[in-house]
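Peer 1: dropping the sequence and predicted coords here.
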Amino acid sequence: MDKGYRLSAATGLHKGDRDYQQDQVALLTHARASGCVLGVIADGMGGRTGGRKAADQVLLTARQLFERYDPDADDGAALLRQIAQEAHLVIKLTAIAAEQEPHSTIALFLVNPGGECFWLHAGDSRIHQFRGAQLVRRTTDHSYVQQLVAQGQLTEEEANDHPQSNVLTSCLGTEPEPNFTSQHIASLQIGDTLLSCSDGLWHYFSIEELGSVVQALSPREASELLVEKARERAGGGGDNLSLVIVKVEPPVETKPQRRSTLVPLN
C-alpha cells in the first residue's frame, strides 16, 4: 500500500458447551516495527490436558520467535514455517514424555509494515481475506471431508454436517510430518479484513454472512456478534471457538463515510 493506513483488530475466545477450553488465540504486535502483527489460532485436541498443552505450545513458540523477527531483514514465510515446525516438534516430545496424545491445528497470519502478508496453516482452523464483504481467498482445510469435496463426492454444505467432519488429515503433534500450506499476499488493501477462526466458529456461518459482518462492523463488534450467534446456533452443543480479526482501514483523519448493509443473522 502506497498511502497510509491503520490496523484495527480484535480477538474472541469461548469454551462453548465443552467442560474445558482447548482453543487458544493471540494477536501479537511487534515491539519494534509499527504495523507488524502476527495472528495465531490453535485448536487443541487430546483429552482434557493434552489438547490445551498443545495449543499453549503453539502460542508460546509464536511469541518467542516473533520477538526475534526483523521484518526488514527476515523472511516472513520462513518465520511462520519455523513456528509451526518447532511447535510440532515440542508437542511430539510432550506426547512421548506424558504418554498423552496432544495435537493442535495451527493457523498463522503475519502482516508486515506496508501491508505484505503471509499465511500458514495445518488442520481445519481457517484464515479468510475479505475485500469489503467479498471473499478474496481462504485456506483449504486439511480434513477427510475436504478431500471428499475436492473429489466431487460432497458439497461444502454436506461436508459441514458430515459425521466425520472433525477428522483431520494434517495437524501438529502427529507421527507423520504435518502438511503445511502457505500463502503470500503482496499487499493488503484498505478495505481488506483478515479473519482467522477455529471450526467451532466457522461451522455456523456462510461465507456471505462472515463477509457482511466484518465489513459492516468494527472488529470488536464483529467478534462479539459472531461469538454470540455461534453460541445461539450451536443450541447447547457448541465446541470451543476462537477468532482473530484484523481490518485495514484509512488513517483516522481521512476515513471516508461508508455505507454498508449487514445481512441479518437469523
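Peer 2: Arrived safely. Quick caveat: nothing in here was measured; it's all calculated off a predicted structure.

Peer 1: when you work out contacts or count neighbours from here on, use the C-alpha atoms and nothing else.
Peer 2: Noted.

Peer 1: what's the local residue count around Pro250?
Peer 2: The number of residues packed near Pro250 is 17, by other C-alpha atoms under 10 Å.

Peer 1: that one and Ile190 touch, don't they?
Peer 2: Yes. Shown here, Pro250 and Ile190 form a contact pair, counting by C-alpha atoms under 8 Å, at 6.2 Å.

Peer 1: what's the overlap in contacts for those two?
Peer 2: Counting by C-alpha atoms under 8 Å, 6 or more residues apart in numbering, the shared contacts of Pro250 and Ile190 are Tyr5.

Peer 1: three-state assignment of Val145?
Peer 2: Using DSSP: H, G, I helix; E, B strand; the rest coil, the structure places Val145 in helix.

Peer 1: for Ala77, same thing?
Peer 2: Ala77 - assigned by three-state DSSP - is helix.

Peer 1: count of neighbours near it?
Peer 2: Counted with other C-alpha under 10 Å, Ala77 comes out at 17.

Peer 1: show me the contacts for it.
Peer 2: If you count contacts by C-alpha under 8 Å, 6+ apart, Ala77 has them with 118-120, 182, 184.

Peer 1: of these, closest to Gly47?
Peer 2: Closest approach between these and Gly47, by C-alpha to C-alpha: Leu120, at 25.4 Å.

Peer 1: grab the nearest non-local neighbour of that closest one.
Peer 2: Ser182 (4.4 Å; C-alpha to C-alpha, 6 or more residues apart in numbering).

Peer 1: distance-wise, check Pro219 relative to Ile245.
Peer 2: Per C-alpha to C-alpha, to the nearest Å, Pro219 is found 6 Å from Ile245.

Peer 1: now the common contact residues for these two.
Peer 2: Counting by C-alpha under 8 Å, 6+ apart, the residues touching both Pro219 and Ile245 are 9-10.

Peer 1: and the comparison structure, right after this:
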Amino acid sequence: MPKSAASQPLFLYSTTVSDVGTVRANNQDSSFAGEHLIAMCDGMGGHAGGDTASSIAIRSLAHIEQDDTGGNVETISRMMETSVMAAHDAIVGKAKRERKLAGMGTTVTAVALVAGYWVIAHIGDSRAYLLRDGRLSRITCDHSYVQHLINTGRITPSEAKNHPQRNVVMRVLGDFDIDPRPDISVRRAHPADRWLLCSDGLCGVLEDSTIEETMTTLSDQGECAQRLVQMALRAGSTDNVTAVIADATLALDADAFDLPHQTPLVGGAASRNLEPIADIVNEPVATAPALREDDSPAQRAAALIQPASAHEAETAQTTAKPSSTRVVQPSTVREETGERANPDTGEIPVVQKPDGRLSADPNDPDVAKAIRDEQVEQKKATRTKKRRNKLAVIITCILAVLALAGAGWGAYTWSQTHYYVGDSNGTVAIYRGVPTNLFGLELSHEVQTTNIATADLPQTWRDQLSQGITVGSLDEAQSHVGIIRTEMRKLAKQQEADAAKKAEASNSPDSSKDSSQSDSKDSTEDSSSQSGSSSDKSGSSSSSDSSDKSGIGAADNAATGDSQ
C-alpha cells in the first residue's frame, strides 16, 4: 500500500443537503462535507436515540479533516477504523448510562482523500457511489438482510426494493450484539471523481440509473445534491433523506496562493451542536444548506406533520430549515468573544494540546489516555453506585423489618391493655389481650379460668363467647363472669321450680278423682252409644223384613190376576 504523496495533488470540494422528509418528525441523519473528509451517518433507535448516535459518529470522525499524517495512507486507514470503533464504544457507553437511549445505533459511510487515494470506511446500509468517466459504480455493499439474500441468489435486486424486511440491517454501530468493525478499502483517486454518499431514504427509492443521470448532467454540487433529495421525496421516500456530493479536482497550493478554503459543512442532527466539531477540526464549521422548497406534494405533506411528544417538538424546532447558514468558530476564537469554550462531544473526550489546539482523535496518545482514564473512572463510579445501591437495599430491608417489628410490638403492647371473656376448652375463661393474631402471633393469653361449662349456657351466649366478649379491664371481665354465674344460678333455679311444679301436679288427689270420673263418663258414653247402635240395627232389620214380605205378596197377587 502506498505511503508517499501522490504526484498530482488533489483537492476535495463538497457539499451536503439533509432533510427530515415527509413522515418523520425529526432528522436522525448526520453528514459532514469537508476538504479531506466526507461522511454520512443514518441513526436509528427511536426519537430519543438515532440522532444522538449519528451525531457521536460524525464527531468521532471529524478529526480526520485536519489531522496531519504526512500523506500516509495506512495511518489514515487505521485512524478511520479506530475512529469508527471509538464511536461505537461511545454510543454503547452513553446508552448504558442513559437508559432512554437503549437500542440506539447508526450506520457510517465515510471517505477520506489522502495522498491521491480514497480511504473508505463503511458499516450499515448507507451507500457510497463513485461517478468516474460518466459511469456510476456502487462502492459499498449494504450490510442488510436483503443484500444477503441477493448475494446468495435467493432474490433479485428488483425484488429487494419491495421486500418486507428491506430495512433490517445486520451490521451497525451501537447498542447491539453484532460486529461493529467497519469495512475499510483503499482506491486510487482520479481527477474529476465525483462521490455521492446517501442514506437509504434516497437510494431506497431512486434507481441507480436515475442517480447516474442526475450526477452526470448537473455539474454544480449544490444543485446536484438539492435535486437528488427533492427527487427522493417526490418518489415517496418515508425516511430522512441526505446526500453528500464531493468532487476531486487538481489543485494548486491554496495556502501559497492565498486561495479561500472551503468551510466544512455539517448537516442533519449533528448540525444542532456545531461547537464540538469546530473545536475538533480547529477551524470554523457551518450548517449545511437547507433543502429548497419546491412546493411539491411531498413538501406540503411534510409541512402537515406535527410533533407527537416534547422531545419531537424540541427536535423539530432545531431541525427546522434555517433562513441562513450558521457559522461557528473554534474555542480559541469563542474564548475571545466570551462564548462557551467547553464543548460536549458526545462521550468523546477533548484534550488540549501544548500548542493550544484541541484534539478528539482517538489515535492521539493524549486522547487515548483520556479515554482510558474516563473508562477507569466510569468503572469506579459503576462499582461505587452498585455498592451504594446494595447498601441502600440492605438499609431499606433493615428499616422495613424494624418498622414491622415496631408495629408488631406496638400492637402487642396495646392489646395487653385489654381483656375479654371467651371459651377455653369448653369452659368460660378470662383472657388478656384481644381475640386476634398478627402475622401468626397471638395477641392474647389466658389469665383466669372458671368452672362454668359453656355447654350449659344458651346458644346465644356460646356464640358470644366463641367470638370473645371484650371488656376494658380485669375487674370488668371478672364482673362479667359473675354476671354469667348469677344468670346460670337463676336459670338453674327456674329449671328446678318448673320441674317441682310438674312433679307436684302429677301426684295431687284431685287429679286422680277427676281422672276416675272422666274414665267413668267415657265408659257410660261408650255403652249408650253401643245400645243405640243395636236398636237402630234391630229396627232396620224388622222394617226390611216387613217390606220384603209385602213386596213378595204384592207380586204374587199380580201374578194371579194375570192368570185369570
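Peer 2: That came in fine, so what should we check first? In this text the structure is predicted, and so the values were computed from the model without any measurement.

Peer 1: TM-score for these two?
Peer 2: Superposed pair, TM-score by TM-score structural alignment, normalised by the length of the first structure: 0.84. Supporting alignment: 241 aligned residues with a C-alpha RMSD of 2.0 Å.

Peer 1: how about the helices of the stretch 1-150 of the first structure, start to end?
Peer 2: Applying DSSP state H, counting those that start in this stretch to the stretch 1-150 of the first structure gives helices spanning 47-67, 76-98, 144-150.

Peer 1: how far does the shortest one sit from the chain's center?
Peer 2: In this case it means helix 144-150 of the first structure. Helix 144-150 of the first structure sits 20 Å away from the centroid of its parent chain (C-alpha atoms, centre = their mean, to the nearest Å).

Peer 1: and what of stretch 211-226 of the second structure?
Peer 2: Distance, stretch centre to chain centre, for stretch 211-226 of the second structure: 45 Å (C-alpha atoms, centre = their mean).

Peer 1: who touches it?
Peer 2: 14-17, 131, 134-136, 227-228, 243-247, 291-292.

Peer 1: buried ones among these?
Peer 2: The neighbour count (16 or more other C-alpha atoms under 10 Å) marks 14-17, 131, 136, 227-228, 243-247, 291 as buried among those.

Peer 1: Ala559 of the second structure: which element?
Peer 2: Assigned by DSSP states H and E, Ala559 of the second structure belongs to helix 509-563.

Peer 1: ok, Ala160 of the second structure touching Arg166?
Peer 2: Yes. The criterion here is C-alpha under 8 Å, and Ala160 of the second structure meets it with Arg166 at 6.4 Å.

Peer 1: which residues do the two both contact?
Peer 2: With C-alpha under 8 Å, 6+ apart as the test, Ala160 of the second structure and Arg166 both reach Val146.

Peer 1: tell me the contacts of Tyr136 of the second structure?
Peer 2: No, residue 136 of the second structure isn't Tyr; it's Leu. Residues near Leu136 of the second structure by C-alpha under 8 Å, 6+ apart: 129-130, 208, 212.

Peer 1: any idea how far the closest residue to His184 of the first structure other than its chain neighbours lies from Ala95 of the first structure?
Peer 2: Excluding the flanking residues, the one nearest His184 of the first structure by C-alpha to C-alpha, 6+ apart is Phe118, at 4.7 Å. Per C-alpha to C-alpha, Phe118 of the first structure is found 30 Å from Ala95 of the first structure.

Peer 1: so for these two, which sits in the more crowded spot?
Peer 2: Phe118 (23 against 18).

Peer 1: these two touch, right, that one and Ala78?
Peer 2: No. With contact taken as C-alpha under 8 Å, Phe118 of the first structure and Ala78 are classed as non-touching, separated by 9.6 Å.

Peer 1: looking at the helices of the stretch 1-150 of the first structure, which is buried most?
Peer 2: Across the helices of the stretch 1-150 of the first structure, the average number of neighbours (mean count of other C-alpha atoms under 10 Å) peaks for helix 47-67, which reaches a mean of 20.

Peer 1: now it against helix 76-98, angle please.
Peer 2: Going by axes from the mean of the first three to the mean of the last three C-alpha atoms, to 10 degrees, helix 47-67 of the first structure is angled at 150 degrees with respect to helix 76-98.

Peer 1: residues in contact with helix 47-67 of the first structure?
Peer 2: Contacts to helix 47-67 of the first structure, defined as C-alpha under 8 Å, 6+ apart, come from residues 20-26, 28, 30-31, 38, 40, 42-45, 79, 83-84, 86-87, 90-91, 100-106, 173.
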